[in-house]
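J.: sequence first, then the predicted structure:
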Amino acid sequence: MKLTTRPGKPYPLGASWDGKGVNFAFYATHAEKVELCLFDKEQPDVESIRIAIRDRFDGVWHIYLPGIAPGQLYGYRVHGPYDPAKGHRHNPAKLLIDPYARAIAGRIEWNDALFGYEIGHKDADLSMSHADSAPYVPKSVVVDAFFNWGRDIQLNIPYHQSVIYELHVKGFTHLHPELPENIRGTYAALAHPVIIKYLKDLGVTAVELMPVHHFVADRHLVEKGLTNYWGYNTIGFFAPDVRYCSSGVNGEQVKEFKTMVKELHKAGIEVILDVVYNHTAEGNHLGPTLSFRGADNLSYYRLSNDDHRYYDDYTGTGNTLNAGNPNVLRLIMDSLRYWVTEMHVDGFRFDLAPALVRELRDADRLNAFFDIIHQDPVISQVKLIAEPWDITETGYLLGKFPPEWAEWNDKYRDTMRDYWRGADSKLADFAARFAGSADLYENTNRQPTSSINYIAAHDGFTLRDLVSYNDKHNEANGDDNKDGGDENRSWNCGAEGPTDDAGINELRSRQQRNFFATLLLSQGVPMISAGDELGRTQQGNNNAYCQDNEISWINWLQLDHDLLQFVQYLIKVRKQHPAFSRNRWFRGHALTGGGMEDIAWFLPNGDPMQEAHWQTGFAKSLGIFLHELESHNDDPLDEVISHENFYCIFNAHHEAVEYYLPGQQYGQQWKMIINTDRPDAVHARKIYRSGHPIKAAGRSMILLKSAGKTIRAAGE
């Protein structure tokens, strides 16, 4: 096969089809020679043609091939020094995935030939392997970028109106009985009317998809019969993973992903991607050569100052992407921009975000990464959510990201868990988290919506397991139950908990309702882990990263319908009443001319909390008054359209406690709209008067609204 070639252009990077041919542009600044390899779809393991690229500009090798069309499979071979001590690991025997590939056909087939060195050699990675890796590497794919988006645009739902739902594409849909079998576990399944109706009925405004960038299942897991189920092991930052595509592997995954986004947008649901730009799937110095390492190891990775043979590891995965290098930073920014402009996603959650902001060896808030995002007219306008820590001592940056960022708030998670399990935690901590974590965000010109609040996420116990297990059960992971950290938080509070089966089951159910009520009534942005509203269990596994099976998948035939209905109602309450989703801080004192506080704190006897009550000892009982000040719309001239008041009663004692309602200036009559002890009690029409007592059951939460406008519960 003979092809006509032209020099092409150095930008855009990747493979770009213009209707007549394809421009290939590949960054490899330290390479001495780069070859483009083409493969036929009928025989993807056999190289059909190899073309030496002769033109390069500023480290980018480029060539144009007339007549090449979408669906063409390709890869690269890079010649250059193989000198690990100096950071160079070029090896032309290794076929490389294009770091800018828009689609990747297939998965890694593990073989010793994938490694740049000879496995078992006495010099380990200092040796050089000459085995051809092409038969075992998935091929990059030329794609047709055209898609009929119609009128689709990003939804731009304000943070204070958002309820985020973290889900795994496969785990959420794989066992759903109402989905056609051929699309279960795929992007098409998330676009199906059955799934969209469920999300709409639940009331969430955004799905946060666990990693869908094309990733690699680690060799050691595959050899144990496991896999990298979560997907935090990226090899293609532009390519939607082929595992979740029902329609094909040669570019069809791009169209299917776009269709999913379009259908979710039609339903008013945003799509946020969990992205992993902090490391790649190539691991440490003993890892495989799949893409970045063979293209330009010295540029793409952070290497040890002492010996460039080794990698700086801020991620616990063996390597850290070198975002301080301008060309690597360009790759990250190009990827983010691609997912916004071409794939129409609405935002990103950045895994181990501090690993991206290290210009030297310590995380630096003034890093160029932040500056560039702040100035970018595309990326700065979507949701940016940080996991604000990495594995190092200097990598915990909760509360230190710039104003346009939101953050996963692990202090919220830990405080609320401690409170409801009856730990010796101070009410001041609980109050601070409930009111939006002003101690973390207010002094840096940020809002309550900077806090992404959550009780459970993919990493850790499900909510059902959190209230059911004292110890983790990760035996299926093959690491002697030593992985997954330590979450033995004693859900039943020792001797204070019930001992009979009926009492234990009721406590578990009530604790789940307590957590959901706390989460959805707190200031900040609530995030729900998919299936927690259904009572999903992982049988005590708190680290199911390698379990692509019934341990992780949602079982739609075993649902807690009562819990689901309760959560639907809670989300409805939150959406109907801006008191629970403010985009401004509480003032906490008398308002000008009104004589009314927007928030006030009370002891169970009805007396206001004083400074001494916050500072001394531990407590488990609190009453919170809220005055609804926010508008239901975004018109800045419409200051207030409702003056409804709310009173929240929190009782983490194992025994019932009487709470006296506050004085008449806070409200004369109250109606119960939430009771986690008796969810059906909200249907009662009983009116409670100021100064009168209400008995809150042990470990329960009650919400009252000033009598007047009513809220209809789900099913009423």
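T.: Happy to help now that I have it.
J.: when you work out contacts or count neighbours from here on, use the C-alpha atoms and nothing else.
T.: Fine.
J.: the stretch 551-700 of the chain: strands as residue ranges?
T.: 599-602, 621-627, 645-651, 657-660, 669-675, 687-689, 693-696, 700-706 (DSSP state E, counting those that start in this stretch).
J.: tell me what the helix or strand harbouring Asn297 is packed against?
T.: Asn297 is part of helix 292-300 when elements are defined by DSSP states H and E. Contact partners of helix 292-300 among helices and strands, from 3 or more C-alpha pairs under 8 Å, 6 or more residues apart in numbering; DSSP states H and E: strand 88-89, helix 326-341.
J.: helices or strands up against the helix or strand that comes right after the last one?
T.: When you say that, I think you mean helix 326-341. Counting by DSSP H and E, the next helix or strand C-terminal to helix 326-341 is strand 347-350. Helices and strands touching strand 347-350, as assessed by 3+ C-alpha pairs under 8 Å, 6+ apart, comprise strand 270-275, strand 383-386.
J.: return the most buried member of the ones you listed.
T.: strand 270-275 (a mean of 24; mean count of other C-alpha atoms under 10 Å).
J.: ok and that strand relative to helix 326-341, angle-wise?
T.: 160 degrees (axes from the mean of the first three to the mean of the last three C-alpha atoms, to 10 degrees).
J.: how far does strand 270-275 sit from its chain's centre?
T.: 7 Å (C-alpha atoms, centre = their mean, to the nearest Å).
J.: so which residues make contact with it?
T.: Residues outside strand 270-275 that contact it (C-alpha atoms under 8 Å, 6 or more residues apart in numbering) are 154-155, 157, 205-213, 261, 264-265, 345-351, 383.
J.: list the contacts of stretch 591-603.
T.: 586-590, 608-609, 621-629, 659, 662, 665-666.
J.: what is the end-to-end distance of it?
T.: For stretch 591-603, the first-to-last residue distance is 22 Å (C-alpha to C-alpha, to the nearest Å).
J.: what comes up buried for it?
T.: For stretch 591-603, the neighbour count (16 or more other C-alpha atoms under 10 Å) marks Glu597, Asp598, Ile599, Ala600, Trp601, Phe602, Leu603 as buried.
J.: reformat those residues as JSON lines; add distance to Tyr301.
T.: Formatted as JSON lines, the buried residues of stretch 591-603 follow (distance: C-alpha to C-alpha, whole Å):
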{"residue": "Glu597", "distance to Tyr301": "54"}
{"residue": "Asp598", "distance to Tyr301": "51"}
{"residue": "Ile599", "distance to Tyr301": "50"}
{"residue": "Ala600", "distance to Tyr301": "52"}
{"residue": "Trp601", "distance to Tyr301": "51"}
{"residue": "Phe602", "distance to Tyr301": "54"}
{"residue": "Leu603", "distance to Tyr301": "55"}
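J.: also this one, for the comparison:
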Amino acid sequence: MNLTFSELDFMKPELGAEYTGQGTHFAVFSAHAEKIELCLFSEDGREETARMPLPKREGDIWSGYIEGIGPGTLYGYRAHGPYDPHNGHRFNPNKLLLDPYAKLVAGDLIWDDALFGYTIGSPEGDLSFDERDSAPFMVKGVVQDPTFDWAGEEAIRRPWTETIIYESHVRGMTMTHPGVPDELRGTFLGMASDPIIEHLTKLGVSAIELMPVQYFLDDRYLVERNLRNYWGYQTLGFFAPHDRYLKGDRFTEFKTMVKRFHSVGIEVLMDVVYNHTAEGSERGPTLSFRGLDNFSYYRQSPDKPRHTYDTTGTGNTLNVAHPLVLRMVLDSLRYWVGVMHIDGFRFDLASTLGREYMEFDREGGFFDAIRQDPILAGVKLIAEPWDVGEGGYQLGGFPPPFREWNDRFRDDVRRFWKGDGGMVPVLAERILGSPVQFRHSDRAATSSINLVSAHDGFTLMDTVSYGEKHNEANGEENRDGHSDNHSDNMGAEGPTDNREIIEARKRRRAAMLATLMISQGVPMVLGGDELGNSQQGNNNAYCQDNEIGWLDWSGADDGFVDFCRKLLAFRKDRPVLRQERFLDGEPDENGRVEIAWYKADGSPMDEDAWHDAELRLICAYICRAGQGEAPPAGEIVLVLNAGGDCEIALPHGNGSRRWLRVLDTAADEPFGMRASADRDTIPAQSVVAFVPQEGSNG
């Protein structure tokens, strides 16, 4: 192919491969390279048809423009520079490198020793230099035309107080659904199909949080065991949708999915992994960042730059303290918002992003950049507030506008309902939105993302069906995954035909989900929990791209699905359960309180009651914050009973009341409405809610 770079003297500000309509502009960052070559390939990716040094360098940006090539062109880079591992430099032009800004990735990565910059098996280890060409085994970037018809689509921007998140997996959600066409299963278009949209809209969720959909790799050790990286937490392309989720070869399929969700009022959030990449430690492959500028892209050990510094447990840590690496992360986020119309992000191991060199800093550069960005500051931002490094657990430590996954909510709710002692005071904290963690720095009561289950750990069904993890299928002798799940098999390990156990499990699941929906904060439901989905006791199904990891639609409990639908509607209909600011237990000038706690006899909780390790019941009166003389719809009494049947005296709240029971998770008809006398019986293992009868103010 006889191609040359244009002599036009211009530098486009964008990095990556940008199609202009007449040609394509290529730009890539490297601070320490001595030469960067652009490599073009045949349509099937097998033949390298051109190799040309990028002609321009301004600062650390290398670029060039070629007229006449456009969408569909396959390309990659080779970087020349020092091979000096002791000082953190690992340039090897024999290795084809994926553009960090590639908008689409073509081909399948074939694991081969040629993908490594050093010679595997050499006595010198990662200090050796491998001369084999990796291009035959390497994926390539694809030039894309971003044109798409967004007509009629608008950003939703739903308030946090009205948000209910549904965490889901593209393949897991669609692979076994009988209504999804076979050719669309496991794809973005399958997620956008009528059966999935209908299920989510009927359920009543307001946002779907997709597990990683940026281009990721199947780890070599998994491939060698005939497994896959199902979850996707090994990103290599921060701008490209994962090719396994495409039916065809157009990234516009992702846009089609987003447009369809938006058309029914559902926001789309992405789980993103900017804390590390798929290249692993210094003994990992050279696929992109390592070959372009290892010293800049990755944090190096302070005293031994030969080794990557790892706060993620994956072998490397992306160096977001570097301005051009930080720019890549911000460019990626802006791209998914501006071009792909995403509504927000959940940041995996987000504490790593807040590390200024080594220590976490809530006023660090990453957070400052996000907060001052006019595009990103207005979307939903959720942190997983920990990593595996020293000082990495930072629940409550993130600045606004970030919300945070609250693992303490999950653990405390599970412990309360399985009957652990001394859980009443901590459960009260969780019901109020975890103010100990979040009530500071003018943060809202919606700062806590509440959950009782997530992709990592037991499903809700497995939490009440297994006392121990069962991860044997992962091939790690059941050593992987958490051992402290706060679960309870309730009398049988795994599936059972015992009707009493089945009903007890159903009652506890209902109570746990109800606790999630009546608590202040933002609830997140794990996809499949409404179906009664099980992973056969596997609490770390990261490599189970099969029936273990997929939702079992054939085993769906329709009655429980209906309960969940009504439970979400119950929350939506009651603003008192989803308030913007934290509730105050001190009386105002009119003697009104927003939150009060009571014992079963109707008297206020005292110190002895709060410290009673045998107490299994908690009763809360909640009023809408700052509402003055709140209408009856702004008041509710909640009773959570993890013990046996118990008679209680209903509290008066802010005056005399006659109460209507509007929720009883243990009843055959949980949402039936009936009047209650001054005293009422609360069934075992249940959440019961009361609202004032109209005109019952004393």
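T.: Structure's in. What do you need? Keep in mind that what you see is a predicted model, and the values were worked out from it rather than measured.
J.: can I get the strands of the stretch 551-700 of structure 1 in JSON lines with distance to Asp45 of structure 1?
T.: Shown next, in JSON lines, are the strands of the stretch 551-700 of structure 1 (distance: least, C-alpha to C-alpha, whole Å):
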{"stretch": "strand 599-602", "distance to Asp45 of structure 1": "66"}
{"stretch": "strand 621-627", "distance to Asp45 of structure 1": "65"}
{"stretch": "strand 645-651", "distance to Asp45 of structure 1": "63"}
{"stretch": "strand 657-660", "distance to Asp45 of structure 1": "70"}
{"stretch": "strand 669-675", "distance to Asp45 of structure 1": "61"}
{"stretch": "strand 687-689", "distance to Asp45 of structure 1": "74"}
{"stretch": "strand 693-696", "distance to Asp45 of structure 1": "67"}
{"stretch": "strand 700-706", "distance to Asp45 of structure 1": "61"}
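J.: average distance between the helix holding Asn297 of structure 1 and structure 2?
T.: In the superposition with structure 2, the average deviation recorded for helix 292-300 of structure 1 is 0.3 Å (mean C-alpha distance after the TM-score superposition for structure 1).
J.: what span of structure 2 is that helix aligned with?
T.: Counting by TM-score structural alignment, helix 292-300 of structure 1 pairs with residues 289-297 of structure 2.
J.: now the helices for the stretch 151-300 of structure 1?
T.: Using DSSP state H, counting those that start in this stretch, the helices of the stretch 151-300 of structure 1 run over 169-173, 187-190, 193-202, 219-222, 252-266, 292-300.
J.: of those, which is nearest Asn651 of structure 1?
T.: helix 193-202 (26.8 Å; C-alpha to C-alpha).
J.: corresponding residues in structure 2 for that closest one?
T.: Going by TM-score structural alignment: helix 193-202 of structure 1 matches residues 194-203.
J.: buried residues in that stretch?
T.: Buried residues in stretch 194-203 of structure 2, defined by neighbour count with 16+ other C-alpha under 10 Å: Pro195, Ile196, Ile197, Leu200, Leu203.
J.: contacts for that stretch next, please.
T.: 174, 179-180, 190-191, 261, 264, 266, 561-562, 564-565, 568.
J.: ok, of these, which come out buried?
T.: Buried among the contacts of stretch 194-203 of structure 2 (16+ other C-alpha under 10 Å): Thr174, Val180, Gly190, Met191, Phe261, Ile266, Val561, Cys564, Arg565, Leu568.
J.: from the residues you listed, which is closest to Phe690 of structure 2?
T.: Once C-alpha to C-alpha is applied, the member of those that ends up nearest Phe690 of structure 2 is Leu568, at 16.7 Å.
J.: separation between that closest one and Leu577 of structure 2?
T.: 11 Å.
J.: shared neighbours of these two, anything?
T.: Joint contacts of Leu568 of structure 2 and Leu577 (C-alpha under 8 Å, 6+ apart) are Met517.
J.: so which of the helices of the stretch 151-300 of structure 1 is the most surrounded?
T.: Ranked by mean neighbour count, the helices of the stretch 151-300 of structure 1 are led by helix 187-190 with a mean of 27 (mean count of other C-alpha under 10 Å).
J.: just put the helices and strands packed on strand 347-350 of structure 1 in a markdown table and tack on distance to Ile235 of structure 1.
T.: Below are those laid out as a markdown table (distance: least, C-alpha to C-alpha, whole Å):
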| stretch | distance to Ile235 of structure 1 |
| --- | --- |
| strand 270-275 | 12 |
| strand 383-386 | 21 |
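J.: quick one, which of those strands gets closest to Asp483 of structure 1.
T.: Comparing those by C-alpha to C-alpha, strand 270-275 comes nearest, at 22.4 Å.
J.: and the residue nearest the centre of structure 2?
T.: When C-alpha atoms, centre = their mean is applied to structure 2, the residue found nearest the centroid is Asp271 (3.8 Å).
J.: quick check: the aligned residue in structure 1 for that one vs Phe39 of structure 1, distance?
T.: Alignment note: Asp271 of structure 2 maps to Asp274 in structure 1; criterion TM-score structural alignment. Using C-alpha to C-alpha, we find Asp274 of structure 1 at a distance of 32 Å from Phe39 of structure 1.
J.: re the thing from before, what's the burial count for the residue nearest to the match of Asp271 of structure 2 when sequence neighbours are not counted?
T.: With C-alpha to C-alpha, 6 or more residues apart in numbering as the criterion, Asp274 of structure 1 has its nearest non-adjacent residue at 4.6 Å, and that residue is Arg349. When neighbours are counted by other C-alpha atoms under 10 Å, Arg349 of structure 1 registers 24.
J.: same question for Ser129 of structure 1.
T.: 21.
J.: tell me the secondary structure at Ala27 of structure 2.
T.: Taking DSSP: H, G, I helix; E, B strand; the rest coil as the rule, one finds Ala27 of structure 2 in the strand state.
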